[in-house]
Structure formats: structure tokens, C-alpha cells
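J.: Any chance you could fold what I've pasted below:
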Amino acid sequence: MYKVIIVDDEAVVRIGLKNTIQWHEHGFELIGDYANGREAWDAIELDRPELVISDISMPFMDGLELAGLISAQYPYIKMIILTGFDEFEYAQQAIRLKISDFILKPITAQEIRQLLDRIKGEMDEEKQRREDLSRLNSQLEQSLPLLKERFLERLVAVGLGEAAIAERLTYFSLPPMPPPYLVMVVDIDDFGSRVFSSYEHDAEFLRFAAYDIFQETAAREQVLAFRTREERMVAIVYGENDESLLYERVFSLAEEIRYHIEKYLKFTVTVGIGRVCTNAEQLPASYKSALSVLDYRFLLGKNRVLSITDIEGKSSNVLPLSNDWDRKLAAAVKTGAIQEAYLLIESGVAELKRSMVPAEACLLQMQKVVLSLMNSIQELAIHEIDPAFGEQIKLMDILKFKTLDEVELWLKEVVRSVISTVTDNRNYLTNKQIHQAVKYIDTNYANEKMSLQDLCRHVLMSTSYFSLVFKQHTGETFIEYLTGTRVGKAKELLHNSTLKLYEIAEQVGYKDPNYFSIIFKKHTGMTPKDYRDKQIKGSGV
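T.: A predicted model of the protein is given here:
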């Protein structure tokens, strides 16, 4: 509801307007009626109505004087003038005073109602515009910190001209930056051993806490601090005439930030310090060099302050590892030599660290190693790959690590898993081959000419390796197992058949009945004839 008052020295007009108009139906609340402009002005200052309907000709203060005061002090209050004088001079003054409408008396109730509806529509539109503007201003104020961060990020990532930099520094109420400049980038290594119930929420809280320490520490220096969209913390440091003093101040600031985050938040960050630049347009070069030095965390480890001045001139574009390093590692894996494989990994990683090869080259070398290991698995025709193992050995897994030490631990675990898988596969194949050998013996024991060589050709194994694993699996040599099988079959025939002894000997693989009797007695402690007689006697036949 909009508040409205009536001002007219004629009581009949005031009473008529009050009683004939249903004000609430038109969106207004009539809060008073007054006989002259002076009384109305006092009420206006007290109640601040949104609409004043006033006559022109009144004692003490006429309608135009009242309109002048309202226009000067409360320009948002709308005013409708009612007059019985059709004078052009009045109309001119009404326009100059921004009066909403100038109505000649007499006026009907219907005309008043239509007028009120129109005025309310105008007031609703103005209210909506004001609210929209207020909301936009509020949104702008809320967005200013983010807009400032995006400006600073663009300043270091892309670059801006001198005039644009000066203009935006003023817009965001940032201090002017005297040269030289240096960009420092702080990147969270990880969140330590924390186990998060809701990782994204907890991680965001810790990132905010780290940035709070970063800002608080940087606030004591001549620094512009902000966060990038990659959640890195960046500081543009300035305010030293001497470059060496600027480096010294940045190193001190970086070490303080690193120390406080580790001490109070219990996780670590790595800080990259770029090159000094002499004008603000060159800030992207300093930022790029700070990012590039962060890559050396991969070789040098986490929780460090690294400067481009310490790295320049030490890196090499030549890959230090020999071409057959991954081949040797694959060979050690195939043979199950896990300690030899571990030593190869350790020596390779140490060589990569000494060479200061860029992280991309190191990752490429490690991916070649993984490919070599995967080829080894295929060459060994492993019967079944555990899905979890398949996930573990994926090439892209390497990219998630931030240091070469982490890659070393991961690669050792991959090698351990591969060797375990190869060993399991070899055991599986060996068990399968031994099972085939036993089945072959059980089927062909009657063949007098069966030999170890025949059996090994059947199961595709060397005689020496077969003899070793056969005894491991059965507890007997090939001859012992074959003889035991033949004697067992002979027992069955002696007990269940009326075959003559020489016939039984022949059926279990012995052409010579005497040799059969010797072998049988050696295994059972009695001759075949005694064994049969004992079985017959025992059965009561």
C-alpha cells in the first residue's frame, strides 16, 4: 500500500474524496486530510506519504508552494494538483515542479479512480526499477572481490596495458605499484593423511584456511594477493628499488607462509618464485616462470620454496636413462626378481633427479615403463587380470602424482603387483600342466614304453623343470608316481579279477612277470600271489 494525503481548504471536497473512494482497492492508504499547505507540510515531514493530492488556492501556503518544498526535499513523492482555475501559468509551474498531474475541478469519482490506478501503475514501475537497481548495486558489491581476483589473474596470466592497469587499480581501490615486480605462486601439495567424510566440503575449508594465512601474512608487505581459478595463491610483490632486496623479501615471505600453513593446518605447500620484471606489462613473464619452477616439485619434492634463479641453467633436455633401462626392468619382472626390479627403479629415479629433466620428460619415461610392463603381461599370456590391478596400472594414473618420489612408490607397487600376478599365473599354468601329466599317467600307465620325455612333450615342459615341479606338487618323482599307479591298478585286478599274474603284469605295463613281482613286493611287502591269497581269505571265499 502507498500512503496518500489530501490537502484542500474546502471541507466538502476532502470529505467527498475520503468517503467516495475505496482507497485500499486502488492500492493506497489514506493517512490524513489537511486544510492548508502548512498543515500538510508538517504531516509530510512526519509521515512521508508517497502521494499528495492538493488544491492550488489555499490560505497560509498554497499548493504550488507546497509542491516546491516537496520537489526540493522529497522528489520521490508524487503530487496531483486539483484546481478550479484553468490558467496556463499554473500549468507551466506544475510542469516545472514535476507535478504528476494537473486536474481541473470539478472531477468525478470515476476520474479519480482511474487517476489513482494510473499513478499506482507508475509508482509500481518506479519501485521495481529502484529495487532492480538496488539489487544490482548489491550484487556488484558482493562481486567486487571476485572481479578484483579476475582482474589480477588476467594481469599476470594475459597482461594489460599501462592505462588499463592504472584505471582498474583505481576502480578496485588498489594502491599504485612502483616497479620492480615479482610474482610468487603458492600451490597446495596435498592435505596430508586426512580422511574426509565429505572431501569437497572439507577440502574447500582447508583451502580457505590456507588462503587466510596467505592473505594475513602478505598484508604486512607491499603485495597484491589473490587466488586463481586453479586454486593457486598468487602474490604480486613490489616496492623495492634493488632487485636483490626484492628477492630477499619474497623469499622471507614465502618461507613464512610455508611454515605457518604446515604448522597450523598440518599440510604442506610448495612456493614458486618467478623472475623480476621492470614494468607491469611484463608480469605474465614473471608469473609463467613462477609456474614453471613449481613443476620442479616433481623432482625435488614437496614443502619447498623454489626460485627460478636456482633452477635456471641446471635443467637438461637429454633424457638420462639408457634406452634399455625399461627393458631390464621388464626382464626382472618376468623372472620374478623383485629386489633387482626395486634397485632398477631406485637408480632410475635418482638419475632423473640428478639430471633435473622437466617433469613432462620424467612422466613420459615412466609411461614407457608402464607400457613395457603391460607388454610383459601380454607376452606371458596371463590367464586372468584382476580388475583392481587393471585400474592400478593405467597410464593416466601417473599424472595424478606431484613428485617423483610418489611415482617411485607407485611404480614399485605396480611392479610388485605384476610379479605377484606373473607368479600366480605361472603357478596356475604349472598346476594345470601337472594335472595334465597326472591324467596322462592315469590313462597310459599300461604302456610299458612310457617315459619322462614322452610325458614332458605331452605337457610342453622341459624334463628338468617338470621333474622339479612334479615332485613339489605330488611329493614323488615321475617313476615313483608311475610305479605307484601301476601297483595300485594291479591290486585292483588281483582283488577283482581271475586274471593270471602274467596277464595282470602286462595290463599294468610290465612285460616281464618276474620284474612285476619284484616291484609289487617292494611296494606292498608281499608277492602278487600272496596278496591275492590274502584278499581271498579275508573275503571268506
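J.: For the rest of this, base every contact and every neighbour count on C-alpha atoms.
T.: OK.
J.: What lies in contact with stretch 527-541?
T.: Among residues not part of stretch 527-541, those counted as contacts by CA atoms under 8 Å, 6 or more residues apart in numbering are 494-495, 501, 517-518, 520-521.
J.: at 6 Å what do you get?
T.: 494, 517, 521 (CA atoms under 6 Å, 6 or more residues apart in numbering).
J.: Tell me who's in contact with Ala290.
T.: With contacts defined as CA under 6 Å, 6+ apart, Ala290 is in contact with 272-274.
J.: need the next SSE after the helix or strand hosting Leu144, C-terminal direction.
T.: Using DSSP states H and E, Leu144 sits in helix 109-157. Sequence-wise, the next helix or strand beyond helix 109-157 is helix 162-171, with elements assigned using DSSP H and E.
J.: Now do the buried residues in that next one.
T.: Within helix 162-171, the residues that qualify as buried are 165-166, 169, counting by 16 or more other CA atoms under 10 Å.
J.: One more, so I can put them side by side:
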Amino acid sequence: MLTMIIADDEYNVREGLKEVVRWEELGIQVIGDAADGQEAVERCRELKPDILLTDIRMPLMDGLEAAIKLRELGNPVRLIIISGAEDFNYAKTALSLNADGYILKPIKIAELQQTLRKVVASILAERGREAQTEQLQQQLHQNMPVLREKFLTQLTLGMMKDEESVRQKMTYFALPFTTEGPWTAAVLQIDDYEKAVERYSGTNKQLLSFSVNNLLEEIVSRSGSCVTFFMNENEHVILFSSAARDDRSPMNVCREMIQCVHSFLQLPSSCGIGNPVRNATDIYNSYQEALAAIKYRFYTGKNSVLSIGDFQSDDRSVEFPQLFDAEQDLLRLIKLGDSEQAAAKIRFIFNTLCDNRRLPVGYVQSVCAELVNVAGKAVLELDENIRHIVPDYSSVFHDIYGKREAAELQEVMLAFFGKLTAHFALKHSQKNARTIHKIKTIIEQTYMNHISLTKLAEEVYLSPNYISLIFKQETGESITEYITKVRMEAAMELLKSPDLKILEVSEMVGFENATYFSTVFKKYAGMHPQKHRSLYLNE
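T.: As a prediction, the model looks like this:
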């Protein structure tokens, strides 16, 4: 029976509610009442009811103030608010207090009873969940069938060589399959396990593994001819015997397991399945193949069922001659600071490797590690310190071998080479800025003479095409346009002097032909040089 206190400043309301509501049918006992908010707080502290049914408007302390006070005191009492229509603006505050109901006056008994039923159901459900959690915790700390699990572990790890002894122990432990093979081992792991347990610690982390194992136990209990046990952290082993029905094959059972883990725990998982073996003492071989199979999740992604038979390659060596060229291209693009093309080259390398899904994951990881290593050497040859560019350079190798999916590994490579490319792009930008500054200085100092692109290029020890390209990229204008601008600005200053002829001005700013000078000036300033001069003379 749940308990409740009624708080209302009207005596008739309090007593009327006690009389008209069928409290016992609702599973509620009214254990007290209060005439104001302050008294309601005191009664709740004293009697510790499950529910507080309170009016908003009351003397000394209103219902919302009382609710806030109770929340501050850490009182878990569930709230149902009663108010008049004029108090409806209090609804937002009531919601912020997680009130379970908001009843408008005049009170409709049917509406009140419906709200009370929902609150009672919610409280009972919460208590049920708490009881279930407590029960799981108790089960976790209870003695588990240690001998049975020890036997299965030793069998799977190849520590038992006597076939007859194995059969006897299978019978002794009443394992749910026959003692005859063939046998198949499978392994289930939670994908992104480290992320999944970030919100768990201590016993809660153990509870996660315990919950997964409980789910798997439920499935194998329905399947028959198979058994599951917890081998290591994030490694659940499933052993199948030949007696399994076709619809309960290792592939189908593993699919069901993955679906259940996703549905009930909201966690992605994957299964690796080994080849069947004839003798129980050879289960170790199937188990090792299952561990190898699950690594191919690297290609397929999360929630995968992977049979080693689908990935075992032939004995022919795998060669990718185009990778060497791609590696050299990548190093060249890094030195040029071309981020976009460098990223495209990394994606090309990954596509080349991952198109063949039979490649061992370790091979792909080793190619990536070699790329990082070669890049480090190339940077050193340029008299650069790789650790100044990528401070966490050493951890890159750990990340490479720690990633379980190709997409994640590709992101590691893109991030690493992105930092290198950005560094050299900045260096090129700084170098280009110095070059452009020098070109501008030369132009500003020699604009009165003939200036050629070839001569400028010789002054900065670069090609004419290259200086034209970087000047346009950095300034937005061509070198010729900049020369014209400098000359025209100088001409405008000279035209302020009435003693200088137009011909003299044109020669002083590097023009041999006065007519051509006038044409260029008019295009730049929008008027003839003589008219421009008249503007100053008339001031």
C-alpha cells in the first residue's frame, strides 16, 4: 500500500477528498494532511509519504514553494499539483519539479483517480526495476558454477588432450549437447567496447558483462546443443555441437545474439565463427579461427557475423605495386602543402587495400604504420622535427593498431597527414609572403624603369610562371596589374605639379609613349591625365 499526504488550505477540500476517492482500490493510504505549504513540508519529512497531493495557493508557503523545499531536502515524494485556471502559468514550474500530475479546479474525481493510477503504476514499476537491479547485483555476487566454466575455458584453450576425459566431464556437468562432434567455436564481442563502458565503472562494469552473458544464456537455452561462457573481458565464447538444428546453426544463433544485444542493451556487437573440428580436444583451433574471423569486422563494420571460411585467402602472395607510387605521390603532396590532394591520395590507398577483404587486418595496419614511418623520415630529411609538427607522433602507431574498423583507421591517417600538410602549407604561405613582399618592393623602387616578369623572377630565384601564380593567389591581382597600379598612383602625385608636362610624367613613371600612358591612365582613373590635373589646379 502506497502512502499519501493531502495539502490544501480548505478543510472541506481535504476532508472531501478523503471521503469521495476510493483510496484502497487505488492502493493508497492517506496518512495525513496539511493546511499550508510549511506544514506539508514538515509532514512529509516526518511521515515520508510516497505521494504529495498539494494545492498551489496556500498561506505561509504555497504548494510550489513547498515542492521546491522538498526537492532541496532531497525528499523523493511524488508530486500531484492542484490549481485553479488562473494559476495555469505555474505549470512550467510544476514541470521543472517533475510533477507527476497537474489537476485543475474544480477537481474532477475521475481525472484525479486516473492521474493517481498512473502515479501508482509508475512508483510500482520503479520499485520493480529497483528490485530487479538489486536481484542482478545479488546474483553477481553469488557463487557461480566455477568448475563448469573452468572446464569450458580449459577445453577452449586447448588444455585438455584426453578425448574420453572430455566426454566424461561433459556428461558430469550436464552440458546441453551430445559428446559427439563435430564442434564449432564462436566469439561475441561488444563493438566499441571502450566507449560502451565509459559510463560504467567497478561493479557496474561487471554488471554489463553479466547482462550480456545472461542474454546469451537465454538464447542458447532455447537453441540446445550449444553453450556460452565468459572467457575474458568483452569476449563471450559460444560452443556448438553437430546436434544443432539447421535453423539453429552457428550463423543463425549468432545473428539472434547480435539482435538481442542491440535490442535490450542498445549496444552494437559482432560474432566471429571458426571452422568445425572433428574432436572436442581440437576446439582450440576453431576458437582461434573465430578470434581471427571477428577481426574482419574491420571491413564490415559493427553488428557483423563473420565466418572464417568467408575470409580465408589462398596461398598466393598479395602485391599492390600501385601502392609504392601512391606513397611517393603522397609524400610529394605533403611537401607541397596540398591538403585536398593528399587526403584524396590517402582515400585511394585505403580503397586499394580494402577492396580485397581477404587481407589480414594486420597487413592493412602495417601498411599504414609504414606510411607514417616513411613520412617521419621524409620530414627529417627536410631538417624538420616530426614531433614539433605532430606532438603525439608516437601515439599515432598505437592508434593505428588499436582501431578495429577501416573507417576509423582512415580518420587516424587523415588527421596525421592533415597536420603534416597544414604545416608545409603554412611554410609555403610564409615563404610566398616573403617572395611577394620582395617583388612589391622591387616594383615600388624601379617602376620608373622597364620591368619584365623575367627580371623579377631572376631577382627572387624563381620561375616567371611560379611568381605569377603565387602573386595572383595571395594578392588577387596579377604582377602586371600591380605594376600598373604603382605607376598610376605615382603619376597622380606627379600630376599635382603644374610644371611637369604630361610627356614628362609618363616618362617618369616608366612609359615611353605618352599616348599609351594617357590610355592606361584613363582606364585606371576614369579620366584623362590633363583633366585629373585640372581637378587639383582648380581647388
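J.: quick revisit: which single one of the buried residues of helix 162-171 of structure 1 is nearest to Ala505 of structure 1?
T.: Comparing those against Ala505 of structure 1 with CA to CA picks out Ile165 as the nearest, at 106.6 Å.
J.: Quick check: the gap between that closest one and Leu352 of structure 1.
T.: The spacing between Ile165 of structure 1 and Leu352 of structure 1, counted by CA to CA, to the nearest Å, is 42 Å.
J.: re the thing from before, export the contacts of stretch 527-541 of structure 1 to CSV and tack on distance to Arg207 of structure 1?
T.: Below are the contacts of stretch 527-541 of structure 1 laid out as CSV (distance: CA to CA, whole Å):
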residue, distance to Arg207 of structure 1
Leu494, 85
Ser517, 87
Lys521, 84
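J.: and of those, the nearest to Ser173 of structure 1?
T.: When the contacts of stretch 527-541 of structure 1 are compared for distance to Ser173 of structure 1 (CA to CA), Lys521 wins out at 108.9 Å.
J.: and the gap between that closest one and Leu482 of structure 1?
T.: Using CA to CA, one gets 16 Å for the distance from Lys521 of structure 1 to Leu482 of structure 1.
J.: chain center to the helix holding Leu144 of structure 1: distance?
T.: Averaged C-alpha coordinates place helix 109-157 of structure 1 at 37 Å from its chain's average position (CA atoms, centre = their mean, to the nearest Å).
J.: Look at Lys521 and Leu482 of structure 1 and report which has more neighbours.
T.: When neighbours are counted by other CA atoms under 10 Å, Leu482 comes out ahead of the other of Lys521 of structure 1 and Leu482, with 21 against 16.
J.: Spell out the residue ranges of the strands in structure 2.
T.: Across structure 2, reading from the start of the chain, the strands by DSSP state E fall at 2-7, 28-34, 51-55, 78-83, 101-104, 183-190, 226-232, 235-241, 269-273, 305-307.
J.: Which one (most neighbours) among the contacts of Ala290 of structure 1?
T.: Using other CA under 10 Å as the neighbour criterion, Ile273 leads the contacts of Ala290 of structure 1 with 30 neighbours.
J.: you'd agree that one is up against Val186?
T.: No. Ile273 of structure 1 is beyond contact range of Val186, at 8.9 Å (criterion: CA atoms under 6 Å).
J.: Can you tell me which of the contacts of Ala290 of structure 1 is closest to Glu476 of structure 1?
T.: When the contacts of Ala290 of structure 1 are compared for distance to Glu476 of structure 1, the smallest value, 67.2 Å, is given by Gly272; criterion: CA to CA.
J.: what about Ile389 of structure 2, how many neighbours?
T.: Neighbourhood size, Ile389 of structure 2 [other CA under 10 Å]: 17.
J.: How about the contacts made by it?
T.: Applying CA under 6 Å, 6+ apart, no residues contact Ile389 of structure 2.
J.: Kindly recompute the last result at 8 Å.
T.: Listed by CA under 8 Å, 6+ apart, the contact set of Ile389 of structure 2 reads 419-420, 423.
J.: what comes into contact with stretch 197-208 of structure 1?
T.: The list of residues contacting stretch 197-208 of structure 1 from outside it, by CA under 8 Å, 6+ apart, reads 191, 196, 231, 265.
J.: got it, and stretch 305-314 of structure 1?
T.: If you take CA under 8 Å, 6+ apart as the criterion, stretch 305-314 of structure 1 is touched by 251, 254-255, 258, 270-275, 289-290, 292-294, 355-356.
J.: quick revisit: ok, the buried residues of helix 162-171 of structure 1 vs Asp101 of structure 1, which is closest?
T.: Nearest to Asp101 of structure 1 out of these is Leu169 (CA to CA; 47.5 Å).
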